[in-house]
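>>> The following comprises the amino acid sequence and a computationally predicted model.
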Amino acid sequence: MIQRDVIVIGAGAAGLFCAAQAGQRGRSVEVLDHAKKVGRKILMSGGGRCNFTNMYAAPENFLSENPHFCKSALSRYTQWDFIGLVNDYRIPYHEKTLGQLFCDDSASDIVSLLMSECKKGGVTVTTRCEITAIEKLDDGYIVNTSLGQYQCESLVIATGGLSMPKLGATPFGYKIAEQFGLAVLPTRAGLVPFTLPPELKTPLAEISGVSQKVRAGCVNTSFLEDMLITHRGLSGPAILQISSFWEGQDVELDLSPEEDLHADIQQARQNQPNQTLKNYLATRFAKRLAETLIEVLSFDNMPLKQLNEKQLSNVADTLHAWKVRPSGTEGYRTAEVTLGGVDTNALSSKTMEARDVKGLYFIGEVVDVTGWLGGYNFQWAWSSAWVAAQYV
């Protein structure tokens, strides 16, 4: 039987950071993970450069049944605290857009930082370790594994969500929560591309790879970013963002969010009355997109002078508010995060400890707190890990 003060299950962003911080407080800590190597999701994040936080991270950038839950952790360990740590390690980074901070070189720089922090805290990190059962004692826990038994006072669940099963994602954390009587809210894929019904998918697949700046909206929320047309449907930052809010309804796409097409198309008719609608649209969009829009939106491709006011207005209205009903999403296979998870009502926002189960903590993505695209989910990992580490 191996004795530790703290066992952390999950060697991802939250698990490693919590272990490092707890170890540096003088606790004896071991991290257990079933994967072959640590931080697999970190390594592939941000195109291999890890969007490790966002300069503008704030509670309103997170989705949860209880939107207030994340406030305490985010205020006590902020993006500036983690940026300070990155600076301490002299990791070069840059802002890509909208406050998103990426490593200049490689996501492995962040994994190296976490492992160095663990080393400072005397943390043992054990991979290829299957957890077979967890038992509660009066004063702690027994963790049964493929490598033997562990006993600890505090048990931290940092197992992540269901997204990207190829990287080892499993529902293990939710099962532990249920074992100890904590509610788990329904989960679904977030920050995920949309799939489309055949009548849209087929023509759009022909122009796979075309990108367009849009404002994508539903449920009184919208995001102004790029949309990417794929052979399966729609992706790109605007689509990934709105996917977390989507529950089966229409998504409204403003294809010209920064220009008034009503005025522009009237001006074009005056200046070039013989120009066809397709050729006009090709001055505003990529040529292939313009041609496809004519087809899928059933516009009459006539010279502008032959289109009356009502027809021109309809073209502008439609392009500013194209209603698309996705057939679904690509699911956990490509989702960046999992919405839902361990009910925050069962946890202390101050400590991340289960209210009714002493010594049991849940941090990171396994909890019902999900950030927007752009480094927010890593910040939740750092913040929730840090606060738990002060109490384990």
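Yep, it's here. Numbers count the residues shown, from 1 in each chain.

>>> Please count neighbours and contacts with C-alpha atoms only from this point.
Fine.

>>> For the stretch 151-300 of the chain, which segments are assigned as helices?
Along the stretch 151-300 of the chain, counting by DSSP state H, counting those that start in this stretch, helices occupy 172-179, 198-205, 237-243, 261-271, 277-284, 287-296.

>>> Same list (those) but as JSON lines, adding distance to residue 357.
Formatted as JSON lines, the helices of the stretch 151-300 of the chain follow (distance: least, CA to CA, whole Å):
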{"stretch": "helix 172-179", "distance to residue 357": "10"}
{"stretch": "helix 198-205", "distance to residue 357": "49"}
{"stretch": "helix 237-243", "distance to residue 357": "34"}
{"stretch": "helix 261-271", "distance to residue 357": "59"}
{"stretch": "helix 277-284", "distance to residue 357": "59"}
{"stretch": "helix 287-296", "distance to residue 357": "56"}
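
>>> Most tightly packed of the ones you listed?
Compared across the helices of the stretch 151-300 of the chain, helix 237-243 shows the largest average neighbour count, a mean of 26 (mean count of other CA atoms under 10 Å).

>>> For residue 321, which of the helices of the stretch 151-300 of the chain is the nearest?
helix 261-271 (11.4 Å; CA to CA).

>>> Check the offset of that closest one from the chain's centre.
How far helix 261-271 lies from its chain's middle: 40 Å, per CA atoms, centre = their mean, to the nearest Å.

>>> what do you get for stretch 218-232?
Stretch 218-232 sits 14 Å away from the centroid of its parent chain (CA atoms, centre = their mean).

>>> Same check on stretch 64-81?
From the chain centre to the centre of stretch 64-81 is a distance of 16 Å (CA atoms, centre = their mean).

>>> Sort out which residues of it are buried, please.
By neighbour count on 16 or more other CA atoms under 10 Å, the buried set for stretch 64-81 is 64, 69-74, 77-79.

>>> Just the closest of those to residue 85, please.
Nearest to residue 85 out of the buried residues of stretch 64-81 is residue 79 (CA to CA; 9.9 Å).

>>> what's the closest one in contact with, if anything?
For residue 79, the contact set (CA atoms under 8 Å, 6 or more residues apart in numbering) comprises 53-55, 57, 379.

>>> Below is an additional structure, to be compared with the one above:
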Amino acid sequence: MAERYDVIVLGAGAAGLMCAARAGQRGKRVLVLERAEKPGKKILISGGGRCNFTNIGSGPANYLSQNPHFAKSALARYTARDFLELVESYGIAWHEKTLGQLFCDGSAKQIVAMLSEECAKGDADVRCGEEVASVEHDGDFTVATQTATYTAPALVIATGGPSIPKMGATGFAYDLARQFGLKVVEPRPALVPLTLGGEEVLFREISGVSAPVVASAGKASFPEAALFTHRGLSGPSILQASSYWSPGEPVVVNFLPGHADGWLLDAKREMPRATLKSLLRDALPDRLADILSEKLGISTELGNAPDKELRAAEDRLRRWEFRPNGTEGFAKAEVTVGGISTAELSSKTMEAKRIPGLYAIGEAVDVTGWLGGYNFQWAWASGVAAGEAL
């Protein structure tokens, strides 16, 4: 005999727990099914174990989607300040890092404990270690696991995307969406390190070196650190740019974000005996300065270098093109770009337009945030939107 609920939420991650808590506290009988042995596994590893739980500057401009307007409604109705109030109501100490990023002073476990307590307040039944075997829809939704069968008039897809498969992540949300005839925007890894090949393999020799830069892909630019790795490029600015990068396109790096235009010509007048390598060593880590000056090929003293050559060198340092041959894939991606098409969903409720009672939230949907707490804010906001509508 199937157990009956008002709502079945698939996935006990950030979005699923938030949705279950809100729906439960509104009087709905909620079941959460999670295949992992405990809830909130991605929350626990986020932010180096301290959970970058939101970004105080979160807004629609910080998200990628085929419909850039879709996220506006949910983000406006449940803001970073709203989540911060919840965090503070539990006495969880927090701090702000760079660029509006908010972290727990203590541990990400505090956020999972808070969400679990919020679910308990609404009597939501959270069951872990439950692998979904099948989902059927015949008026109601019937979900079978290896141990039991459950039915409900509403089903919420909150199983995330395929990023970080070692945490148990899969493309299950997309399979389910396709089963119900919902379009899926082709998923690809995002916030992911980029790999270099060809002549650019030289840069692998400085693996471990990082520098403050501005990295650009497409029309998006991000001023933060870039890190050279044994496979290519990483660091916050590169991870951000990777979400906007398309295969075959360059990633453009400005190695001189803190220097005024004409810096090299000024240096030539003030320090004609200096070399490009020594000047770059003052501005950048030595090993990076050495490889850049070697590639620029100016070995003479600045006073002996033609102005035209120095202008060209500076221009290249401000617009250094790397041509990645790929990414490190879903295994190293923090999130997924793409997912269940927003064209299929109500931006107000997250409900499928053509299938009443079916909802999709969080990373399963084609809404992807920047690095720095934005994806959690989308999880909270979309979870609340669905939880209020159920």
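Looks like it arrived, so ask away. This one's a predicted model, so the numbers in the text were calculated from it and none came from an experiment.

>>> wait, which of the helices of the stretch 151-300 of structure 1 is closest to residue 93 of structure 1?
With CA to CA, the closest approach to residue 93 of structure 1 among the helices of the stretch 151-300 of structure 1 belongs to helix 237-243: 20.5 Å.

>>> Who are the contact partners of residue 178 of structure 1?
Per CA under 8 Å, 6+ apart, neighbours of residue 178 of structure 1: residue 184.

>>> rerun at 10 Å
The contact partners of residue 178 of structure 1, by CA atoms under 10 Å, 6 or more residues apart in numbering, come to 172, 184, 342.

>>> Which residue in structure 2 aligns with it?
Matched across to structure 2, residue 178 of structure 1 falls on residue 178, judged by TM-score structural alignment.

>>> repeat for residue 304 of structure 1
Residue 304 of structure 1 maps onto residue 302 in structure 2, by TM-score structural alignment.

>>> Just give the nearest non-adjacent residue to residue 50 of structure 1, would you?
Spatial nearest neighbour of residue 50 of structure 1, chain neighbours left out: residue 107 (4.7 Å); criterion: CA to CA, 6 or more residues apart in numbering.

>>> and that neighbour, how many neighbours?
Counted with other CA atoms under 10 Å, the neighbours of residue 107 of structure 1 add up to 24.

>>> what about it, distance to residue 125 of structure 1?
To residue 125 of structure 1, residue 107 of structure 1 is 19 Å away according to CA to CA, to the nearest Å.

>>> just residue 166 of structure 1 next, same as before
Between residue 166 of structure 1 and residue 125 of structure 1 the computed distance is 22 Å (CA to CA).

>>> Between those two, which has more neighbouring residues?
Using other CA under 10 Å, the more surrounded residue of residue 166 of structure 1 and residue 125 is residue 125, with 20 against 10.

>>> Looking at the alignment, what corresponds to that one in structure 2?
Checking TM-score structural alignment: residue 125 of structure 1 goes with residue 126.

>>> Distance check, its match against residue 169 of structure 2.
Applying CA to CA to residue 126 of structure 2 and residue 169 of structure 2 gives a distance of 19 Å.

>>> residue contacts, residue 309 of structure 2?
265, 296, 298, 315.

>>> Distance of it relative to residue 284 of structure 2?
Relative to residue 284 of structure 2, and taking CA to CA, residue 309 of structure 2 is found at 20 Å.

>>> Now, the buried residues of stretch 64-81 of structure 1 that are in helices?
With helices defined by DSSP state H, the entries of the buried residues of stretch 64-81 of structure 1 inside them are 71-74, 79.

>>> Against residue 345 of structure 2, how distant is residue 151 of structure 2?
Applying CA to CA, the value for residue 151 of structure 2 to residue 345 of structure 2 is 22 Å.

>>> Three-state assignment for the counterpart of residue 386 of structure 2 in structure 1, please.
For residue 386 of structure 2, the aligned residue in structure 1 is residue 388 (criterion: TM-score structural alignment). Using DSSP: H, G, I helix; E, B strand; the rest coil, the structure places residue 388 of structure 1 in helix.

>>> which residues touch residue 388 of structure 1?
Applying CA under 10 Å, 6+ apart, the residues near residue 388 of structure 1 are 18-19, 21-22, 73, 156, 348-353, 361-363.

>>> do that again at 7 Å, thanks
If a contact means CA atoms under 7 Å, 6 or more residues apart in numbering, then residue 388 of structure 1 has 18, 351-352 as its contacts.

>>> would JSON lines of these with secondary structure and distance to residue 41 of structure 1 be doable?
Below are the contacts of residue 388 of structure 1 laid out as JSON lines (DSSP: H, G, I helix; E, B strand; the rest coil; distance: CA to CA, whole Å):
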{"residue": "18", "secondary structure": "helix", "distance to residue 41 of structure 1": "17"}
{"residue": "351", "secondary structure": "coil", "distance to residue 41 of structure 1": "25"}
{"residue": "352", "secondary structure": "coil", "distance to residue 41 of structure 1": "22"}
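
>>> Most neighbours of all these, which one?
That'd be residue 18 among the contacts of residue 388 of structure 1, by other CA under 10 Å, with 34 neighbours.
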